[in-house]
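Visitor: Prediction below, plus the sequence it came from.
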Amino acid sequence: MFNVVETPEFWRTVKVAVPSDDGHVEASFRARFRVIDEETAGTYDVMRSEGMKDFLRTATLELDDIAGEGGKPIPYSPQLLDQMLSRSYVRLAMLRSYSDAVNQLRPGN
């Protein structure tokens, strides 16, 4: 049976390739997203950085498993989300995780 949920929400692990000296270091954090209906999603120009930020601000409910330089956990706040969204590689990783979940994409597809 399919249950209709007004606004589905879900957690995903966001894998981020963080730029480092001669390459990248893989890091991850958890994000809780809400599903944005297609009509609303279509109003965001995710090909532009501000449009992508606006979309992710709307879709993101919470972030977890994020620490500061000293390893101390950082609790979720709108300011933390904005700090994360200011990095293009984080934005792209978050959008990829959201899209993969909503479109049920699997590795290799």
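Guide: Everything's here; your move.
Visitor: contacts and neighbour counts: CA atoms only from here.
Guide: Noted.
Visitor: where's the residue lying closest to Glu9 once chain neighbours are set aside relative to Phe2, distance?
Guide: Once flanking residues are discounted, Glu9 sits nearest to Arg34: 4.2 Å by CA to CA, 6 or more residues apart in numbering. From Arg34 over to Phe2 the distance is 18 Å, taken as CA to CA, to the nearest Å.
Visitor: More neighbours: which of these two?
Guide: Set Arg34 next to Phe2 and count neighbours by other CA atoms under 10 Å: Arg34 wins out with 19 against 4.
Visitor: Was I right to think the more buried one contacts Arg12?
Guide: No. At 11.0 Å, Arg34 does not count as touching Arg12 under the criterion of CA atoms under 8 Å.
Visitor: if you count residues, which helix in the protein comes out on top?
Guide: Ranked by number of residues, the top helix in the chain under DSSP state H is helix 88-102.
Visitor: Okay, one more to line up with it:
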Amino acid sequence: MGFKVAAEGAERQFTARVTAHVPVDGGTKEERFKARYRVLSTDHLENFELGSSQGTTDFLRAVIVELFELVDDNNNPVAYNDDVRDQVIIDPVARTALIRGYFDNIGRGRKGN
């Protein structure tokens, strides 16, 4: 089977498990959630200054379609919306995990494939 060339204007999306390494006394603990991303073309990626805080925020707003498995301090589910997305992407731990989740998954196949 060959590589499918996306039609002009077509959007690719994927869902990935994201692992955040949350600092705790004496180390870190892993907290996982899922993110649905849209794949941006290299031309579109050039619009984002990923070396700046605002550029990274703009990038994450552009690529995140939805976040799943989010909970509050009492482990109650948190429904996704744009405000929740913005709250998650300003958290430096989640931000790092989301960036890693995007680039790790568009750059190679999943382990075991």
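Guide: Done, it's in. Since we're looking at a predicted model, the values are computed, not measured.
Visitor: Superpose the two chains and report the TM-score.
Guide: After superposition, the two chains reach a TM-score (TM-score structural alignment, normalised by the length of the first structure) of 0.91; 107 aligned residues with a CA RMSD of 1.5 Å.
Visitor: what do we get in the second structure for the residue nearest to Glu9 of the first structure?
Guide: Aligning on TM-score structural alignment places Arg34 of the first structure opposite Arg38 in the second structure.
Visitor: got the contact list for its match?
Guide: The neighbours of Arg38 of the second structure, taking CA atoms under 8 Å, 6 or more residues apart in numbering as the test, are 11-14, 62-65.
Visitor: residue boundaries of the helices in the second structure?
Guide: Under DSSP H, the second structure gives helices at 42-45, 53-63, 82-89, 92-107.
Visitor: So which of those is nearest Asp73 of the second structure?
Guide: Comparing the helices of the second structure by their distance to Asp73 of the second structure (CA to CA), the top pick is helix 82-89, with 13.7 Å.
Visitor: Sort out which residues of that closest one are buried, please.
Guide: The neighbour-count check on helix 82-89 of the second structure (16 or more other CA atoms under 10 Å) flags 85, 88-89 as buried.
Visitor: circling back: may I see the helices of the second structure arranged in JSON lines, with distance to Pro23 of the second structure as well?
Guide: Shown next, in JSON lines, are the helices of the second structure (distance: least, CA to CA, whole Å):
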{"stretch": "helix 42-45", "distance to Pro23 of the second structure": "30"}
{"stretch": "helix 53-63", "distance to Pro23 of the second structure": "21"}
{"stretch": "helix 82-89", "distance to Pro23 of the second structure": "16"}
{"stretch": "helix 92-107", "distance to Pro23 of the second structure": "8"}
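Visitor: I'd like to know which of these lies nearest to Glu31 of the second structure.
Guide: Across the helices of the second structure, closest to Glu31 of the second structure is helix 92-107 (CA to CA), at 9.4 Å.
Visitor: Pull the residues that contact the closest one.
Guide: With CA under 8 Å, 6+ apart, helix 92-107 of the second structure has contacts from 16-22, 35, 37, 39, 60, 88-89.
Visitor: Buried subset of these, written for ChimeraX?
Guide: A single ChimeraX command selects the buried members of the contacts of helix 92-107 of the second structure (16+ other CA under 10 Å):
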select :16,17,18,19,20,21,35,37,39,60,88,89
